[in-house]
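S.K.: No letters, just coordinates:
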């Protein structure tokens, strides 16, 4: 059999039937969710395929209470979720980004709204806004705080780097390259005026997120620009 035959191609790229974890990486950029008469929240538009009996329901504007209505209305596709429920294998992905699976044990994590791919129904999600107009200009305004016990999946462009935050060594990041951080941290938005005057208003580097205390911050080797939709 030729190594370029269709049979060889199928054998090389077919799913791994030996692994049946609830959340598992079928490929570095492809998450497989094995549903057994249960529900999971996934990023709207992330479904690329499924096998079995799975139903989909888009998150309503009022889900989670009236307090989230305005935030969901203006935060764009990056923070809209879709409920998948049933029995079968669900495959989700996001523009070829790397997928990382985490298991929270009564813990919380904050994630850039555009980088949440999926999470257990048992995980509570709440959209947070940085209270600064600089966040709008830098594209890093909306985050999702995930809290509870269960699986979550986040995405990054390329291989991420974790920076440790200590009281004597705060961490500064570009909002467009910041993916996630430990739930106990609350970032501040800073404006570097001298840098702004040097490189002009069109660049995002004049805005920085400052993390202080004890924790960690996950960054990616890519500055992602987020488009807010009406």
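M.R.: That came through, no problem. Note that the structure is predicted; figures quoted are calculated from it, not measured.
S.K.: going forward, measure contacts between C-alpha atoms and count neighbours the same way
M.R.: Fine.
S.K.: Would you map the helices across this protein?
M.R.: Along the chain, counting by DSSP state H, helices occupy 6-13, 69-74, 133-138, 193-199.
S.K.: Pipe the ones you listed into TSV and attach mean neighbour count and distance to residue 52 per row.
M.R.: Shown next, in TSV, are those (neighbours: other C-alpha atoms under 10 Å; distance: least, C-alpha to C-alpha, whole Å):
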stretch	mean neighbour count	distance to residue 52
helix 6-13	11	20
helix 69-74	15	31
helix 133-138	16	41
helix 193-199	12	53
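S.K.: closest to residue 92 out of those?
M.R.: helix 6-13 (16.2 Å; C-alpha to C-alpha).
S.K.: Now do the strands for the chain: every range, in order, please.
M.R.: 23-27, 30-43, 47-58, 81-92, 98-112, 116-120, 124-129, 142-156, 161-165, 171-173, 178-182, 188-191, 207-211, 215-219 (DSSP state E).
S.K.: what about versus this one:
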């Protein structure tokens, strides 16, 4: 990379104000949130702030007793925080790429570890895949996001969206590489012992997610080990 003068560096890395939305990408890996009230974000994701902004860890019962019980049973590590007040907060998650999605009444499912932030117009609910208990240590929990507003999700490197249709047949993915999928799909855990050690080093090798129906699924070119198969 060519050497830059100090003024060139400051100019090229200065924060942008190109959008009127509350969420704006300052870079592919850094999200700026213009806080005017309340925003939910992944706990520990703040890298900088300015203005009268307060951060509060999510209360133990703020998402309901059912969510609390799921976290207790699964050991789910996802923690949210409230960002409140007037000002700006800058969020990132281990250098992962940030993608902004505007929901207009739709619903999506996101791997709990890949939720970075969402506006208050978005409803969130932790869900667990059926038939998963006993197969994966810690279970396989995700977050259902629906409503109206902007959602920020993360991925390692550039994500890929695969269409799912009855005509094209089911799509199978590595659970540790699966980022999100449409609210119209209900994946199930399947095993394929014939794969041996050829696929999915981090997900127990033979465990996969099967998506069938009509919708889409987003994968990343990286296996993020957030849960493991019981051996």
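M.R.: Sure, I can see it. Just so it is clear, the structure is predicted and the values come from calculations on it, not from any experiment.
S.K.: And the TM-score between these chains?
M.R.: Here the TM-score for the pair of chains, by TM-score structural alignment, normalised by the length of structure 1, is 0.89; 224 aligned residues with a C-alpha RMSD of 2.4 Å.
S.K.: Export the strands of structure 1 as CSV, with columns for distance to residue 3 of structure 1.
M.R.: Listed next are these as CSV, based on distance: least, C-alpha to C-alpha, whole Å:
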stretch, distance to residue 3 of structure 1
strand 23-27, 21
strand 30-43, 24
strand 47-58, 26
strand 81-92, 27
strand 98-112, 27
strand 116-120, 34
strand 124-129, 46
strand 142-156, 32
strand 161-165, 36
strand 171-173, 46
strand 178-182, 39
strand 188-191, 53
strand 207-211, 50
strand 215-219, 39
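S.K.: who wins for proximity to residue 70 of structure 1 among these?
M.R.: Comparing those by C-alpha to C-alpha, strand 124-129 comes nearest, at 10.5 Å.
S.K.: now the strands of structure 1 in a markdown table, with mean neighbour count and distance to residue 197 of structure 1?
M.R.: Compiled in a markdown table, these are given as follows (neighbours: other C-alpha under 10 Å; distance: least, C-alpha to C-alpha, whole Å):
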| stretch | mean neighbour count | distance to residue 197 of structure 1 |
| --- | --- | --- |
| strand 23-27 | 18 | 44 |
| strand 30-43 | 21 | 38 |
| strand 47-58 | 14 | 43 |
| strand 81-92 | 20 | 39 |
| strand 98-112 | 18 | 28 |
| strand 116-120 | 25 | 34 |
| strand 124-129 | 17 | 27 |
| strand 142-156 | 21 | 26 |
| strand 161-165 | 16 | 28 |
| strand 171-173 | 20 | 19 |
| strand 178-182 | 24 | 23 |
| strand 188-191 | 17 | 11 |
| strand 207-211 | 22 | 12 |
| strand 215-219 | 20 | 25 |
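S.K.: what's the closest of the ones you listed to residue 135 of structure 1?
M.R.: Closest among those, once you apply C-alpha to C-alpha, is strand 188-191, at 7.1 Å.
S.K.: what's the mean distance for the closest one versus structure 2?
M.R.: Once fitted to structure 2, strand 188-191 of structure 1 is off its aligned match by 0.5 Å on average (mean C-alpha distance after the TM-score superposition for structure 1).
S.K.: hmm, who's touching that strand?
M.R.: Residues outside strand 188-191 of structure 1 that contact it (C-alpha atoms under 8 Å, 6 or more residues apart in numbering) are 130, 132, 134, 135, 206, 207, 208, 209, 210, 211.
S.K.: Can you get me a residue count around the fifth one?
M.R.: Spelled out, that is residue 206 of structure 1. Residues near residue 206 of structure 1, counting by other C-alpha atoms under 10 Å, number 21.
S.K.: contacting residues around the nearest residue to residue 196 of structure 1 once chain neighbours are set aside?
M.R.: What sits nearest to residue 196 of structure 1 in space, not counting adjacent residues and going by C-alpha to C-alpha, 6 or more residues apart in numbering, is residue 206, at 5.0 Å. Shown in contact with residue 206 of structure 1 (C-alpha under 8 Å, 6+ apart): 191, 192, 193, 195, 196.
S.K.: can you pull the contacts of the residue sitting nearest the centre point of structure 2?
M.R.: For structure 2, the residue nearest the mean C-alpha position is residue 114 (2.2 Å; C-alpha atoms, centre = their mean). Contact partners of residue 114 of structure 2, counting by C-alpha under 8 Å, 6+ apart, are 153, 154, 155, 179.
S.K.: 6 Å - rerun?
M.R.: 153, 154 (C-alpha atoms under 6 Å, 6 or more residues apart in numbering).
S.K.: re the thing from before, just put the helices of structure 1 in a markdown table and tack on distance to residue 147 of structure 1.
M.R.: Formatted as a markdown table, these follow (distance: least, C-alpha to C-alpha, whole Å):
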| stretch | distance to residue 147 of structure 1 |
| --- | --- |
| helix 6-13 | 35 |
| helix 69-74 | 18 |
| helix 133-138 | 23 |
| helix 193-199 | 36 |
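S.K.: Nearest to residue 104 of structure 1 among those would be which one?
M.R.: helix 69-74 (24.3 Å).
S.K.: Check the offset of the closest one from the chain's centre.
M.R.: Centroid displacement of helix 69-74 of structure 1 relative to its chain, using C-alpha atoms, centre = their mean, to the nearest Å, is 18 Å.
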